[in-house]
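> only geometry, no sequence info:
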């Protein structure tokens, strides 16, 4: 159009081809040049291959290059992963795993521990949720045949034929109806700012979804509705018309999707609209369910190993450091108590990787106490008084303990930023445990020693 080249129709026979027909013979070469300049890309990275149609069609066909197809598949997969992650986060699933899988272009692995209603979650994740608001050009019609007969059997290039969704107003009045709508959408799901479910005042017992538009969407929607007052507007979801209403006045930034939605259906639809539409439809290739008994057995085994490790460490500390070992055990127990309290406060679930983080925290706590106790022993061997030796031991060990904990916390932060669900759970548990250990091994343990020594008029020894 910009180059004043005439044509009859533009159609898309499949996902990788676009056909342009009815170009005047005298403009064919000019049309080829324009297509080559705008769509062919470069020799290194071709976008579309421009080919000629048979003479009677007088036009061209654009075929998407394999490199562009691969690029679009990768982008669709990345965007799908991000959309699925947003929907899973909205469901409140603990430590999900959402990542590329298999051949890296087609498959996505989704692992959701602790889901009570897998069928509902599958429906939410699979929903494309492509919201569009389109101008109604003609209708309603009782059948597709009737609608096409009205247009002579061929729809205009900039129009499309859509049917009402089950539960729409027309369906309630006597069957699903058909409408001819504009192919161009006024606004889409990308223009949504928020969406929420609420009771439908026109249908007692039913629910609707109210949505508001972003600033850019409202900037287009307001002037459009002002220009088309008196004409019908359709709310389309996944290529099915949910509702049709006449534009009474200018509408700036709000709308609603009506139907016979239940509360659960309306809430789920609002959720997927807020998370954005999927760039492509998805289907489930394989589904596996790990029963609660297997998961419980794994957790039980992990907890048993952590408890056994704690007991073994306690026996060693008592045997090697005598009464000072009690100090270490108290500090270690307080460390675990603070860790579990923090996990409960943030609502984290203690999974198998989290138990591994607890076990590593126990090891780091023991290491900190060993460093302090060995420093105190060295100071006492040098002939220092008991109180002075204890204080010097803690002071000299502090830098080493702080260094090891900070470097480990930094490593855990990288695990959290770049890891998947279970790895993130391990990183969170480890970080909380290390922060708690810094407090208990340095300040709590020192406070216990100072309290015990202050009760002696002239401390003569330390059981270490």
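Now that the structure is in, tell me what you want to look at. Note that this is a predicted model, so its numbers are computed, not measured.
> Please count neighbours and contacts with C-alpha atoms only from this point.
Fine.
> May I see the buried residues of the helix or strand containing residue 391?
Taking DSSP states H and E as the criterion, residue 391 maps to helix 386-418. Buried residues in helix 386-418, counted by 16 or more other CA atoms under 10 Å: 386-387, 389-394, 397-398, 401-402, 405, 408-409, 412-413, 415-416.
> now stretch 129-149
If you call a residue buried by 16+ other CA under 10 Å, then stretch 129-149 has these buried ones: 129-142, 147.
> Any idea how far apart the tips of stretch 378-390 sit?
End-to-end span of stretch 378-390 (CA to CA, to the nearest Å): 10 Å.
> what comes into contact with it?
Counting by CA atoms under 8 Å, 6 or more residues apart in numbering, stretch 378-390 makes contact with 376-377, 392-393, 449-450, 453, 459-462, all of which sit outside it.
> Put this next to the first one:
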């Protein structure tokens, strides 16, 4: 019998209604986007301005507000290709080892040592007693540990050799590979945190090759602005002040460094090279104000950092304590009393915007190595709008052509297919909006392709109905058999395309993945509308009209 149960009708119509409601916000894109941005800003800052209130009122809060995000090629924004200087991490490891190695050799091997200048990625130590070389090497080997990777099983992280009366320490090859991988993962995570903290929408941040990161951020003003946001290393340290200086070339002495003041031009500080506490031990940083109402940054250490910070301030009351950011002393306050609890504020000649940016950088953490930007590109919003207009024209032309062909070929049934096509597109956009997907030009290509493929299932069904009518069966039986016998061909044709789309998704890059996602979603919704929605239309029409003959 040509019937559809009531529960199935309710489910089909309900899904169609959800598709229309979910896609509706995209018809008012600018208003909904401003509403969403204002809501997100209020939730982030806990403060609501008049402009934000006006923006929130642009869209009713009881309606869905999820929209499809526009990619870099549609919205405009910044594109960067950065190369991570992974070799910097080798030098940092060697520099960090030197104080401990020096103390161990002096106390355990009973030798006098000094560091000899060598390659940046090696620690070269000269000892005064060649006869103690064997003992010294044994002491240095105590600093090595197994490499924690599957490929480095059984290997140590340090390679140690001797050259005359010198001990040369470098990272082993297995440890270099593991270090490079950790450095890239940490760099990716920190870049992602910094970009996310700036409130940008759906950035693309992914690793390319061994030491490169691709960063695409829609909606940001320029590549220079993006570089300023993510390129700052933000290495924060708290160092003991040895003395102030007016000469940038004054020798700092062994174990010390000479850093300029970020506040006072011509002022320099001789600092102990080893920091008391580092930014890695920070657990929170936020914009604040000092006791005089000037912008500042409040910070808080973790347990170990709080202990070291408290012990140092208790033992050095009355001395200067330098707060160093990226090789510049941003503040050198005097320790007036013991600071317990592991919290304090960073003061300086900051603007409110600078304190907010500094807090973002400190919360995200320091980049493990510097980045060199190999490629940078700013995509203007005008180019993005041109792409949107071109995509819209292509979609409209394709849809009109398909609708015209279906109506011309199948009459009323073609009208049913055209309405189902509109529901298909609305369901696609509803799913993409719910997913928070980013739409790019390849994604638009996937939608346009879906428009052409969406009626394939309907063509198979309608042609099958024509064949069944030739066997002299009644119209009701012909419609029923047409849908039943076309089912296998519809599923087979779309399943093979879904497999191809899955391969594109898992093996392709960002733009190719966008095409694959829209294609897969479009295939699923088109099969649903062809098998269930058009059948509901046909069955409902047939039940009302009861035609004796059927013209398809």
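Everything's here; your move. What you see is a predicted model; the values in this text were computed from it and never measured.
> about what we covered before: just give me how far the helix holding residue 391 of the first structure sits from the chain centre.
Between the mean C-alpha location of helix 386-418 of the first structure and the chain-wide mean there is a distance of 35 Å, by CA atoms, centre = their mean, to the nearest Å.
> Report the mean distance between it and its aligned residues in the second structure.
With mean CA distance after the TM-score superposition for the first structure, helix 386-418 of the first structure departs from the second structure by a mean of 5.0 Å once superposed.
> Are there helices or strands packed against the helix or strand following that helix, and which ones?
Later in the chain than helix 386-418 of the first structure, the nearest helix or strand by DSSP H and E is helix 421-438. If you count contacts as 3 or more CA pairs under 8 Å, 6 or more residues apart in numbering; DSSP states H and E, helix 421-438 of the first structure packs onto strand 97-101, helix 323-346, helix 352-381, helix 386-418.
> how about the ones you listed, which one is nearest residue 274 of the first structure?
Proximity of these to residue 274 of the first structure was assessed by CA to CA; the nearest stretch is strand 97-101, lying at 18.8 Å.
> Check the offset of the closest one from the chain's centre.
11 Å.
> Also stretch 184-191 of the second structure?
Using CA atoms, centre = their mean, the offset of stretch 184-191 of the second structure from its chain centre is 10 Å.
> Same question for stretch 154-174 of the first structure.
With CA atoms, centre = their mean, you get 33 Å for stretch 154-174 of the first structure.
> circling back to that earlier point, narrow the contacts of stretch 378-390 of the first structure to just the buried residues.
When neighbours are counted using 16+ other CA under 10 Å, these contain these buried positions: 376-377, 392-393, 449, 453, 462.
> Could I get the full set of strands for the stretch 201-350 of the first structure?
207-213, 232-237, 240-246, 254-261 (DSSP state E, counting those that start in this stretch).
> what residues are up against residue 316 of the second structure?
Residues touching residue 316 of the second structure, when contacts are defined by CA under 8 Å, 6+ apart, comprise residue 335.
> Distance from the chain centre to stretch 308-317 of the second structure, please.
In terms of CA atoms, centre = their mean, the centre of stretch 308-317 of the second structure is set 39 Å apart from its chain centre.
> Would you tell me which of the strands of the stretch 201-350 of the first structure gets closest to residue 42 of the first structure?
That would be strand 232-237 among the strands of the stretch 201-350 of the first structure, by CA to CA, at 37.2 Å.
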